[in-house]
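J.: dropping a prediction and its sequence here:
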Amino acid sequence: MSDTRILPPFPDEPGREPHGAGAPVARTESLESPGQRPRGSRRFAAGMLAASLVVGGLAGFGGAAAWEAWQDEPAPLGSTTSPTVPTADADDEPAPEGSVESVAARVLPSVVQIEVQGAGGSGSGSGIVLSEDGTILTNQHVVEVAEDGGQIVVNFDDGSEAEASIVGTDRLTDTAVIQAEDVEGLTPATIGRSGSLDVGQEVVAVGSPFGLEATVTTGIVSALNRPVNVAQSADGTSTTYPAIQTDAAINPGNSGGPLVDMKGAVVGINSSIRTAASPGLGQGGAGSIGLGFAIPIDAVMPLVEQMVAGEEPTHAVLGITVGDGEAGDGAVVGEVNGGSAAASAGLDAGDVITRVDDQRITDSSALVATIRAYRPGDEVEITFVRDGEEQSATVTLDSDGS
C-alpha cells in the first residue's frame, strides 16, 4: 500500500469498480501497515518536536532582537508596557455524549495494535478486543504472514503487550480471531448492529495507520452493501463482502480496527480502501482518498462464534456459478449444481438474477457479497429474468460446509 510496505496486498481486479463500471486508474486493496513500530514512531515524533522547538526558539529570539532595534528609546525600568492578553478558560469540560471525543474515550481501551512476523515478512494492523481474557477480532490479511508459525504481538491501550496465537481465520470474508496469552481485565468492545446503519450517519474509525497507534478519524457512512472484491484464489473463490463505505480516513494499518457508531458500538471492521494510482508511484500512491470499506459486523459475528468454538466458518451459498450480465443488469447463472438450493428453486442456466430480497443485484460480485450476508438455512426471495420475463422464487440457502 505504501512505498515502504513489506506485506503485499491481495490481488485485485484491474479496472474494476464494485458495480462493474470501468475505472482503470482505481483499485480496491486490503490494508496493511509497512511494519513501522510504534516506539520508532514516538522517537520520530519526538525528534520532530525537538527540531520545531529549536527553530521556534531561534525565531523568537530574532524577533525580540528586531523589535528592540526599532525602538526609539528603551522603556523605563519597572514600567509595564506589555498589553494584557486575554486567556481562554482552560478547564477540561466533560465531553458531550455522542461527540467524537466521548466515542474515542469509550472505544480506545478496546482497540489494539497487532504486529506480525513470519517467513513472508512483517507488518502491523489493528484489532478489536472481544473478551476480558484476550479474544481479539481482526482481518485475516493482518495475521496471514504468521499463519505458518510466525509471531504475533498485541500492544494494548495501557502500553502493555502480549504474544498471541491464531484461533481461526476466514479468507472469504477477510476475518480472523486471535487469542492474546496470559492477559486479563481487558475492556471488551460493545458490538452494535450494522443492519441499523443509514447512509449519511456519522461514524468513527479507530486503529493504527502506518503504525501510529490509537489514531481516531471521523466521517459518515457513504454507502451500504457496496460489493467489495479484494482477492481471488486459485480455485475461483473470492474474498468478497457487502461493505460499509465511509469517508472516514482509513489507511494501511487501520485493518482490523473498528468502525463505530456515535454510541461507541462496533458496526464494522475496517478492511480495504479504494485507491487512485499516482503516475510513477505504482502501489506507492495508495492512501486515503475518502473511500474506505468496512466489513459489516452483522455478517462477521456468526463466523466469530464458529471460530471461537473451534469450528470451520461456514457461508451461505446458492449452488451456482455466475457471470456478469450487461453493465448493471444483474448476475447471469452459469452452471446449476444438482441438488443445490438454486436447483430446488428451479433456477436454470442463463437466468439473470436482478434482486435478492430488497437488494438490487448489478453483477456477479454483488450477488456473491449479498448471499454472504446471509446464513445457511436463511430463506430469501430471488428475482430473475428468463427469456425477457421477470420471475421470482423462494430459496432456502445451502451451506458451503455441507
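T.: Sure thing, it's come through.
J.: please count neighbours and contacts with C-alpha atoms only from this point.
T.: Will do.
J.: number of residues surrounding Val352?
T.: Val352 has 29 neighbours, counted by other Cα atoms under 10 Å.
J.: do the same with Ala51
T.: 12.
J.: then Thr169?
T.: 25.
J.: below is structure B, check it against A:
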Amino acid sequence: MTDNTPGSSGNQPEEPQSQAQGGHAASAGDTPAAGVPPQQDQPHQQGGPEQTAQQHFPPYSTQQFQTQQHPYQGQSQAWNPGYGAMPPVQSEHGAPRRRNSLVAGAAVLALAAGLIGGGVGGYVGYQLGGGGSSSVTALDQPAPARSASTAPQGSVQQVAQKVLPSVVQLQVASFGGSGEGSGIVLSSDGYILTNNHVVASAGQGGRITATFNDNRTASVRVIGTDPDSDLAVVKADITGLTPAELGRSDDLAVGAPVVAIGSPFGLSGTVTSGIISAKDRPVRAGGENGDQSSVLNALQTDAAINPGNSGGPLVDMDGRVVGINSAIYSPGSGQEQGGSVGLGFAIPVDQAKRVAQELKNTGSATHASLGVTVTNGPQPGAYIHNVVPGGAAEKAGLKPGDLVTKVDDRVVQDMDGLVAAVRTHSPGDKVTLTISGVGGDRTVQATLNGDKGQ
C-alpha cells in the first residue's frame, strides 16, 4: 500500500475509517438530473439516483468510487460522490374533469337560493322571538398585524438572513449527464468556492451555471481545481455580489451550534442547523472520475446535509464560514443513494482558505507532505512502508518499519489519521513525530515538504 502523505498519488476508496462497517461516505454534492432537465415542469416520481466523498450529487452522471487498493491502506469501502435525485416534490398537472358541470352548477344555484330563503326566515323568526345567540369562529377573525420583530441576535434566523446572499446554486451539464451543487461567494466580481467533485465533470465539454440568491443567473468558468483537497474556485460573469465572511476553524468547540446552507436535491437556499459533533475526523472525500481521492481532516456535524449541499457553507452563529460541506455518511452500499443520517463532514475553513487563495492566484495548490508510504497494522498507528528519497521523513531519520503514533500532540490511530494530521499543516511547517519502534518510543522533528496538487 502506498501513501504519499499528502502529495502521494493513488486511488482512495471513500469511507471514513471511524464509521461503522457496511456504510459508505458519499459526497454531499451534486444532484443528478441526467436525462431529465432539473427545471422541467412535468410530473416525476420521487427518488432517484452523496468521506471520501459522497455527494449524491448512465442516465445519471454519478461518479462511482470503486473499492480499490489505496495508497494508504490495503482495503476500504467505496464512497460515492454526491449526486442525488430530483427533489422529492411531486407536481400535479391537468384540469379537473367537468362531468355534469351544468347539473352541478344548477345544484349550486339551488343551494344558494335555499340558503337565502332560509336566512330570511331565520332572521324574521329571530327578530320576532326577541333573542338568539351568535358565535364567532377563527375564520371570522381578522388577520393579525404583520410581525415587526427582528431576528434575535445569534439566532438561526439572523444567520440565514446574513449568509443566504452569499450562497450560490451551481448547475452542471456535461456529456455524461447533469448535476447540482452549492458554492460560496468569495468576491463581489464573481469568484466562487466550491467542491472539486461538484464541477469536475464540466472539464469535459460541460457547462456550469450559477443561480444567486437574488435569482440572477450567470455562466461560470473554472479557475482552478484541486482533487486532493476536493476544492475548486470558479468565476461567474457577474458583479454586485455579497462575499461571505470567512471565520476560523481551529478554535471551534465540539458542541458549538452551526448552520448549513445549500441546495440539497436542487432545493436552493435550504437552511438547516445542528452542532459540531466532532473535529479532526479523517474522512475520504470525493475524487475525480473515480480514480482520485483525498483524506480530509474534517469537521463532523449533525446539521442535515444532503446531495446538493456540497460546496455550500457551514457557518457559526455569527454567520462566519467555518467549513465547506463536502461529504455525508450513507449506510447504503454500491450505487444506493441515501440522505442525511446526521453524519455530515465539512472541510475546515482554515485549510480551505489557503487552498482557495492558491487556486484563485495560480490555478493549482500545494500540500504539505511527509514523504512516506504507509499502511495499517495490528497496532494503532501508521506503519511506514517506504520512505521517499529526499523527503521530509528521510531527512528526519525515519525508516521503513517505524510506527508513527503522534503528530505533535495529536494521536494517530491509522494511516488515514496520519494523512489527515499532516493535511492540517502548510508546506514548510515543522512537526514533532512520535515514533514507536525497536528500543521504545522516540520523537523526531520533521520539516514538511510542499507537493503540488494533482
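T.: Cool, got the structure. Just so we're clear, the structure is a prediction, and the values are computed from it rather than from any experiment.
J.: give me every residue that touches Ile289 of structure 1.
T.: Asp247, Ala249, Arg274, Thr275, Ala276 (Cα atoms under 8 Å, 6 or more residues apart in numbering).
J.: what helix or strand is Pro188 of structure 1 on?
T.: Pro188 of structure 1 belongs to no helix or strand when assigned by DSSP states H and E.
J.: counterpart of it over in structure 2?
T.: Matched to structure 2 by TM-score structural alignment, Pro188 of structure 1 sits across from Pro243.
J.: what residues are up against its match?
T.: Ser166, Ile184, Val185, Leu186, Ser187, Ser188.
J.: which of those lies closest to Tyr383 of structure 2?
T.: Ile184 (38.3 Å; Cα to Cα).
J.: what's the longest strand in structure 1?
T.: Identified as the longest strand of structure 1 according to DSSP state E is strand 215-232.
J.: so what does that one touch, helix or strand wise?
T.: Judged by 3 or more Cα pairs under 8 Å, 6 or more residues apart in numbering; DSSP states H and E, strand 215-232 of structure 1 is in contact with strand 26-30, strand 202-207, strand 238-246, helix 364-372.
J.: neighbours of the equivalent of Gly266 of structure 2 over in structure 1, how many?
T.: Aligned by TM-score structural alignment, Gly266 of structure 2 pairs with Gly211 of structure 1. Gly211 of structure 1 has 28 neighbours, counted by other Cα under 10 Å.
J.: ok, Gly211 of structure 1 touching Arg37?
T.: Yes. Contact status for Gly211 of structure 1 versus Arg37: in contact at 5.8 Å, counting by Cα atoms under 8 Å.
J.: what about the residue of structure 2 positioned farthest from its centre, which SS state?
T.: What lies farthest from the middle of structure 2 is Leu128; by Cα atoms, centre = their mean that is 72.3 Å. Here Leu128 of structure 2 takes the helix state, with states given by DSSP: H, G, I helix; E, B strand; the rest coil.
J.: same thing with Leu49 of structure 1?
T.: Once three-state DSSP is applied, Leu49 of structure 1 turns out helix.
J.: count of neighbours near it?
T.: Count around Leu49 of structure 1 with other Cα under 10 Å applied: 12.
J.: Asp91 of structure 1 too?
T.: 6.
J.: which residue in structure 2 aligns with it?
T.: So, by TM-score structural alignment, Asp91 of structure 1 is matched to Ser147.
J.: using the three-state scheme, assign that match.
T.: Assigned by three-state DSSP, the conformation of Ser147 of structure 2 is coil.
J.: check the gap between the spatially closest residue to Pro209 of structure 1 that is not a sequence neighbour and His141 of structure 1 for me.
T.: Using Cα to Cα, 6 or more residues apart in numbering and skipping the chain neighbours, the partner closest in space to Pro209 of structure 1 is Gly253 (4.1 Å). According to Cα to Cα, to the nearest Å, Gly253 of structure 1 and His141 of structure 1 sit 11 Å apart.
J.: any common contacting residues for these two?
T.: Common neighbours of Gly253 of structure 1 and His141, counting by Cα under 8 Å, 6+ apart, are Glu32.
J.: which one of those two has more residues nearby?
T.: Neighbours were counted for Gly253 of structure 1 and for His141 using other Cα under 10 Å; Gly253 has more, 32 against 26.
J.: secondary structure class for Val220 of structure 2?
T.: Assignment for Val220 of structure 2 (three-state DSSP): strand.
J.: and it, what pairs with it in structure 1?
T.: Using TM-score structural alignment to pair residues, one finds that Val220 of structure 2 aligns to Ala164 in structure 1.
J.: how about the secondary structure of Ala356 of structure 2?
T.: Ala356 of structure 2 is classified as helix under three-state DSSP.
J.: that one contacts Ser229, doesn't it?
T.: No. Using Cα under 8 Å as the test, Ala356 of structure 2 is too far from Ser229 to be in contact (10.1 Å).
J.: who has more neighbours, the two?
T.: More crowded of Ala356 of structure 2 and Ser229, by other Cα under 10 Å: Ser229, with 29 against 25.
J.: His141 of structure 1 versus the residue mapped onto the more buried one from structure 1, what's the distance?
T.: Counting by TM-score structural alignment, Ser229 of structure 2 corresponds to Thr173 in structure 1. Using Cα to Cα, Thr173 of structure 1 is found at 10 Å from His141 of structure 1.
J.: over to Ala243 of structure 1?
T.: According to Cα to Cα, Ala243 of structure 1 stands 16 Å off from His141 of structure 1.
J.: try Gly185 of structure 1
T.: 27 Å.
J.: these two touch, right, Ser364 of structure 2 and Thr225?
T.: Yes. Ser364 of structure 2 lies in contact with Thr225 (Cα under 8 Å); the separation is 6.3 Å.
J.: which residues of the stretch 1-150 of structure 1 fall in helices?
T.: Per DSSP state H, counting those that start in this stretch, the stretch 1-150 of structure 1 carries helices over the ranges 38-69, 100-107, 140-143.
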